[in-house]
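S.K.: quick one: sequence plus predicted model below, questions after.
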Amino acid sequence: MSNPGEQDTTPIESVSQLARLLADGGKPRGLWRIGTEHEKFGFVLPAAAGPARPAWMPPPYAPDGIAEILTDLNRQDGGTRWEAIHDAGNLIGLKGIGPERGGSVSLEPAGQFELSGAPLASLHDTGHEMARHFEAIRPISRSLGVGFAPLGFHPLARRADMPWMPKSRYAIMRNYMPKVGTLGLDMMQRTCTVQVNLDFASEADMLRKLRVSLALQPVTTALFANSPFHEGRPNGFMSNRARIWTDTDTARSGMPDLFFSPSFGFEPYVEWLLDVPMYFVVRDGRILDVAGRSFRAWMKGERQDGLEGLTPTVGDFEDHMTTAFTDVRLKRFLEMRGADAGSPEMMLAMSALWVGLLYDDAALAAADALVREQDWAHYVALRAAVPRAGLDAPWVGGTLRELTARMVEIAVQGLRARAVTDGTGRDESHLLAPLQEIAAGGPTQAERWLERYHGAWKGDVTHIFSEAAV
């Protein structure tokens, strides 16, 4: 959402005005960029544990927790990299400046620490940014007795064990989520994801990329599955995070049939989004609770409790776009949202996968042809199957692993065709090596953890924190 003081206050006049807002996001190929966002759970190290901060549990906001990590990160390098973001006087994020311009650090509801990476030209740059972030937070967090582990669902904590961050938006969602699904609070507090944000050139280019990526998103869910535990024990799922999303808020999530309609485009998307119930609006630096209200009715001038006397603006709509949680989200770019957070190598491979599939014309054509081999309904059904079955989900007489191998190979060819090399002359395709290994029959992250749980860990899931730590 917009930071305080950054909202576009232009009044909304029409649906076509909002569609143009999306269309204006189109860029020529030379300006296409890669923005990677990744989340991770904080955990208290045993040596620093005590009655108020049990070992392996998430740290509080304060004291000796998330607020201090943000404060110290903001002070690094003499404050030349980050600016503080406050909400009602609480430090809740950092905005990148100088060498970090375009990026931000933010907090998910239970203190999951997120880097929203800057728009970068290459995956090599993404890898450097990710490594720089981990190197920056590691000494700060360790001095406070805190570690970080990127996993799809918290493997140990109960919902009651998770703290709440002092962000006004989350207080609104916390109240609203139980009204529209049974697992929304788990989504907020106990999940972590990784996503990549990619550009499009035009409405037609957006449509092709959206449909390919939305159809293949369940494959990504299975490939990156990394949440097989619930409160210390196996949960029967490869991606419990993905299961959580099946009963969070169906009005704003999933794989809407509309997105595959022949008439879909920017205006139909705006029309759909106007009927997604609202969460909040921002006025004078305050976030106002208007959960459940209709943006469409507000635009029409109809009375809406909490919105009296307020004129809807472009900034309001931009904030509203952030409350759509479809598996691929359309804004002025496309967000791939189907993967569990995982190891740094896997999170970088996730970005590499989608860049390889979508940023080369031949690869995009091959991926489009691959998707069109089956009806849209097959992919919707696959989304329901993969949280539990992962890559063993049935697919066209075999398992999903066969489709995965074809998808990954297309991405490899796409990255080779991009021919963007690092200082050693390597192109970006080597970043897909972890996915090639899995597609060839190797274990996913979830399968590897389960093997460790039943073997070397002897049923003690707490070992996952030290082994997954970044």
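M.R.: Cool, got the structure. Owing to the predicted nature of the structure, the values given are computational and were not obtained by experimental measurement.
S.K.: contacts and neighbour counts: CA atoms only from here.
M.R.: Will do.
S.K.: Met162: what's it in contact with?
M.R.: By Cα atoms under 8 Å, 6 or more residues apart in numbering, Met162 lies in contact with 57-58, 110, 189-190.
S.K.: out of the residues you listed, who has the most neighbours?
M.R.: Arg190 (29 neighbours; other Cα atoms under 10 Å).
S.K.: so it makes contact with Arg159?
M.R.: Yes: using Cα atoms under 8 Å, Arg190 is in contact with Arg159, at 7.2 Å.
S.K.: about what we covered before: mind checking which of the contacts of Met162 are in helices?
M.R.: In helices, judged by DSSP state H, the following of those are found: 189-190.
S.K.: put this beside the first:
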Amino acid sequence: MSGPSQVKDVPIGTGAEGRAQLIDFLASGVRPREDWKIGTEHEKFGFRTDDLRPPAFDGERGIEALLKGLTRFGWAPVEEHGRVIALTRDAASVSLEPAGQLELSGAPLANLHETCCETSRHLQEVRAVAEPMGLGFLGMGFQPKWRRDEMPWMPKGRYKIMREYMPKVGSLGLDMMTRTSTVQVNLDVGSEADMVKKFRVSLALQSIATALFADSPFTEGRPNGYLSYRSHIWTDTDADRTGLLDFVFEDGFGYERYVDYLLDVPMYFVYRDGTYIDASGQSFRDYMDGKLPAYPGQLPTLKDWADHSTTAFPEVRLKKYLEMRGADSGPWNRICALPAFWVGLLYDDTALDAAWDLIKDFSLAELHALRDGVPKHALKLPFRGGTVLDLARRALEISAHGLARRARLNGNGADESIYLEPLMEFVDAGITPAERKLALFHGEWQGDIDRVFRAFAY
């Protein structure tokens, strides 16, 4: 989840003038192709190596101590009420999810080779600090062992507000906050029409990414009946701010329609002078009229709008760029594979056209059937006389060709399609990462979930 935005405090006008400002703000993200970048984010679960419990924020082996330790690599601390809750370096940041899941929000980079090097460097730095502290990190979509009430909470004002609000709007929101981890990629657009096409393709194929990356089959030490339980959790988190966004497929969709959607998403907070003001459930439209009950008589700024945009959690999220949000977290090579999958599909025109041809006649009913069925069945979910595996294979072929055409080569002369190899292996075998872990659990591990921490730690 995001922290306070870095957008300037430009006042938003009232009425039609203010709404036009918001539309222009979103549209200002349009970039020429030569400036398109790749921003990769991933989260991971910390655990104490002696008892496997998640580390608290405080203490010699706590998350704050880990963050302070990382400053020796040139990271600058970010504080909230005197506590270090994030780090920044150049255009990247390290931040905390509600239960201390450690997140790298990578810098906008030119190619996937740079992205993968960035991820590798980060994991090496974390390991250098964490190992002497007796801490390890695990990449999976859902915490495999500990109950919700055994997870710590980080001292961030944003999370306190969300923690109190979530149970009012869904039964799994607190699990989303404390027991899930994801990997996502942020990608640029070249025009409003380009944004619309990419948004539609990525929404339609988001369930395919969920299936390929499915890696959350355990809850509290036992199989939970899902392959991506993380994805299932979003179906009962908060209907006002999650889901497929059917309106994206309607005629006339563009920046204006997305602004109207965001205006109808209930607020969480207003951030002022280092403090989060609880505005949960209130309306940004009222705020624009100076009638926000939590902050009466005050008017919003573009920084408030940017903050508010981070509190919507659809399968694909639009800011000034598009965020792909459908994948479970995983090991190093799948952190690299997620941006590779989407860059191959969306950053090459021929590939984008082929992806559009693949999904253009999918009905909304079919899209919802994919979204609802993939968390449990993943690649084996039936679809149009075949299975999701067939769709995944075709999507990977399109992506690989798109990456080859980009022709961004590393020092060994390999193009970016090398990062798709883990996904190709899953498709060739017809199984997901989750199914491989389940086989180990029922076989070699003899039902001992503790083995997952030792076998799959970074």
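M.R.: Sure thing, it's come through. This is a predicted model, so every value here is computed, not measured.
S.K.: roughly how far does the residue lying farthest from the centre of the second structure sit from Asn333 of the second structure?
M.R.: Farthest-out residue of the second structure from its mean C-alpha position, per Cα atoms, centre = their mean: Gly297, at 34.8 Å. Counting by Cα to Cα, to the nearest Å, the gap from Gly297 of the second structure to Asn333 of the second structure is 51 Å.
S.K.: kindly report the same for Thr387 of the second structure.
M.R.: Look at Thr387 of the second structure and Asn333 of the second structure: by Cα to Cα, they are 25 Å apart.
S.K.: could you do Pro55 of the second structure as well?
M.R.: With the distance defined as Cα to Cα, Pro55 of the second structure ends up 25 Å from Asn333 of the second structure.
S.K.: who has more neighbours out of those two?
M.R.: Shown here are Pro55 of the second structure and Asn333; by other Cα under 10 Å, Pro55 has more neighbours (25 against 16).
S.K.: once you drop chain neighbours, what's closest to that one?
M.R.: Spatial nearest neighbour of Pro55 of the second structure, excluding adjacent residues (Cα to Cα, 6 or more residues apart in numbering): Gly62 at 5.4 Å.
S.K.: in CSV: the contacts of Met162 of the first structure, plus distance to Ala136 of the first structure.
M.R.: Putting the contacts of Met162 of the first structure into CSV (distance: Cα to Cα, whole Å) gives the following:
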residue, distance to Ala136 of the first structure
Met57, 22
Pro58, 20
Ala110, 21
Gln189, 24
Arg190, 24
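S.K.: tell me the two of the contacts of Met162 of the first structure that are most distant?
M.R.: Met57 and Gln189 (12.6 Å; Cα to Cα).
S.K.: any idea how far the corresponding residue of the second structure for Glu39 of the first structure is from Asp50 of the second structure?
M.R.: In the second structure, the residue paired with Glu39 of the first structure according to TM-score structural alignment is Glu43. Plainly put, Glu43 of the second structure is 22 Å away from Asp50 of the second structure if you go by Cα to Cα.
S.K.: how about the lengthiest helix in the second structure: buried residues?
M.R.: Counting by DSSP H, the longest helix found in the second structure is helix 192-212. Across helix 192-212 of the second structure, burial judged by 16 or more other Cα atoms under 10 Å covers 192, 195-212.
S.K.: again with stretch 165-173 of the first structure
M.R.: 165-170, 172-173.
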